[in-house]
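> Sequence and predicted structure are below.
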Amino acid sequence: MNNCSFVGGLVADPVIKYFESNGAAKAVTEFTLALKRNFKNSQGEYDADFAKCKVFGKLAEVLVNHTKKGDKISVVARLHTRNYIDSDGKKVYVTEFIVTSFDFITKSKKAETNQNQTNSSNHIGSHSPAESDDQLPF
């Protein structure tokens, strides 16, 4: 089974991009999470690993609209490895996590602002394929 879960902090504001798939625009967001190790190094400090992640569709839009750099999220993903030939003719391998779900750990100011705008316009919509507004932590 290819299933990974971890909690980390966004190292930058997530940015959404769109690409065409089967004649329709599809959203994708690539982001990196800083994952604190659970043990200290020889200097008595915690090191971090950095996980490259991708999320697609409505979840990509939710992530971009409700998070910012420094926010902590919990991610469930699958590990994916792909390769391509670079401009020098060398084969390059890329390992990344394809996010299937996530939860907000910290409530960012961006999320509060977006929630207030949503409430003031009386627009009620789903923020992820499986969740209603009542289930969100803000």
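Happy to help now that I have it.
> Could you use CA atoms for every contact and neighbour count after this?
Noted.
> what's near enough to touch Tyr18?
Residues near Tyr18 by C-alpha atoms under 8 Å, 6 or more residues apart in numbering: Ala25, Lys26, Ala27, Val28.
> which element is it on?
Following DSSP states H and E, one finds Tyr18 within strand 15-21.
> Name the residues of that strand that are buried.
For strand 15-21, the neighbour count (16 or more other C-alpha atoms under 10 Å) marks Ile16 as buried.
> of all the contacts of Tyr18, which comes closest to Asn3?
Val28 (20.0 Å; C-alpha to C-alpha).
> Touching, the closest one and Val62? I think so.
No - assessed by C-alpha atoms under 8 Å, Val28 is found out of contact with Val62, at 11.0 Å.
> neighbour count winner among these two?
Ranked by neighbour count (other C-alpha atoms under 10 Å), Val28 and Val62 place Val28 first, with 20 against 17.
> And the host helix or strand of the more buried one, how far out from the chain middle?
Assigned by DSSP H and E, Val28 belongs to strand 24-40. Computed by C-alpha atoms, centre = their mean, to the nearest Å, the chain-centroid distance of strand 24-40 equals 5 Å.
> for stretch 110-120, same thing?
20 Å.
> Can you mark which positions in that stretch are buried?
Within stretch 110-120, the residues that count as buried by 16+ other C-alpha under 10 Å are Ala111.
> here comes the other one, which I'd like you to weigh against the first:
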Amino acid sequence: MLNQVTLVGRLTKDPELRYTPDGKAVSNITLAVKRSFRNSNGEYVVDFVNCTLWNRIAENTTIYCQKGSIVGITGKIQTRTYENPEGKRNFITEVIVENVSFMDRKTAEKKPAKEEQETSEHAL
């Protein structure tokens, strides 16, 4: 059986990095992926795909990407369920990212310089 997905799209917001209690880096992103055809109004339909990144991939994506950055990802689809406080069962489908390609060179070049500037300002 094969469970593999490849997507190219834009980040809908800046990635936020957090750490699990055992120290693993994790980030959740939403990727806006334009479909290859237009609807009856002549507009492209966009799918918003939830993705989870772990460890070094999560850290690097947080450093080099921001809202609007174009990224290519490969990974696997995973579903999970949970019960909300009202007792309703909810299903979540997401992509567990195994590889990220930063495709928007301008964004990757801008963000580290901005972080270096902020670090310099805090050191003063």
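Yep, it's here. From a predicted model like this one, the values you see are computed outputs, not experimental measurements.
> that older thread, what's the angle between the strand holding Val28 of the first structure and strand 15-21?
With axes from the mean of the first three to the mean of the last three C-alpha atoms, to 10 degrees as the basis, strand 24-40 of the first structure and strand 15-21 are set at 140 degrees to each other.
> Counting by contacts, list what strand 24-40 of the first structure packs against.
Counting contacts by 3 or more C-alpha pairs under 8 Å, 6 or more residues apart in numbering; DSSP states H and E, strand 24-40 of the first structure packs against strand 4-10, strand 15-21, strand 46-56, helix 57-66.
> how big is the angle separating that strand from strand 46-56?
170 degrees.
> Give me the contact list for strand 24-40 of the first structure.
Contacts with strand 24-40 of the first structure, where a contact means C-alpha under 8 Å, 6+ apart, come from 6-12, 14-20, 46-58, 60-61, 64.
> related to what we said a few turns ago, specify which member of the contacts of Tyr18 of the first structure is nearest to Val94 of the first structure.
Of all these, the one sitting nearest Val94 of the first structure is Val28; the distance, using C-alpha to C-alpha, is 16.8 Å.
> for whatever residue of the first structure lines up with Cys51 of the second structure, what are its contacts?
Cys51 of the second structure maps onto Cys53 in the first structure when the alignment is built from TM-score structural alignment. Contact partners of Cys53 of the first structure, counting by C-alpha under 8 Å, 6+ apart, are Glu30, Phe31, Thr32, Leu33, Glu96, Phe97, Ile98, Val99.
> that's a strand at the fifth one, yeah?
Same thing as Glu96 of the first structure. Yes - counting by DSSP: H, G, I helix; E, B strand; the rest coil, Glu96 of the first structure falls inside a strand.
> And the alignment partner in the second structure of it, how close does it get to Leu31 of the second structure?
Under the alignment (TM-score structural alignment), Glu96 of the first structure pairs with Glu94 of the second structure. Distance, Glu94 of the second structure to Leu31 of the second structure, using C-alpha to C-alpha, to the nearest Å: 11 Å.
> so what sits against both of these two?
Val49, Asn50, Cys51.
> Without its sequence neighbours, what residue ends up closest to the second one?
Pointing back at Asn50 of the second structure there. Distance criterion C-alpha to C-alpha, 6 or more residues apart in numbering; nearest residue to Asn50 of the second structure, sequence neighbours excluded, is Thr30 at 4.6 Å.
> most neighbours, which of the contacts of Cys53 of the first structure?
Scoring these on neighbours with other C-alpha under 10 Å, the highest-scoring entry is Leu33 at 25 neighbours.
> check which helix or strand covers the alignment partner in the first structure of Asn41 of the second structure.
When the first structure is aligned by TM-score structural alignment, Asn41 of the second structure is paired with Gln43. Secondary structure assignment for Gln43 of the first structure, by DSSP H and E: no helix or strand.
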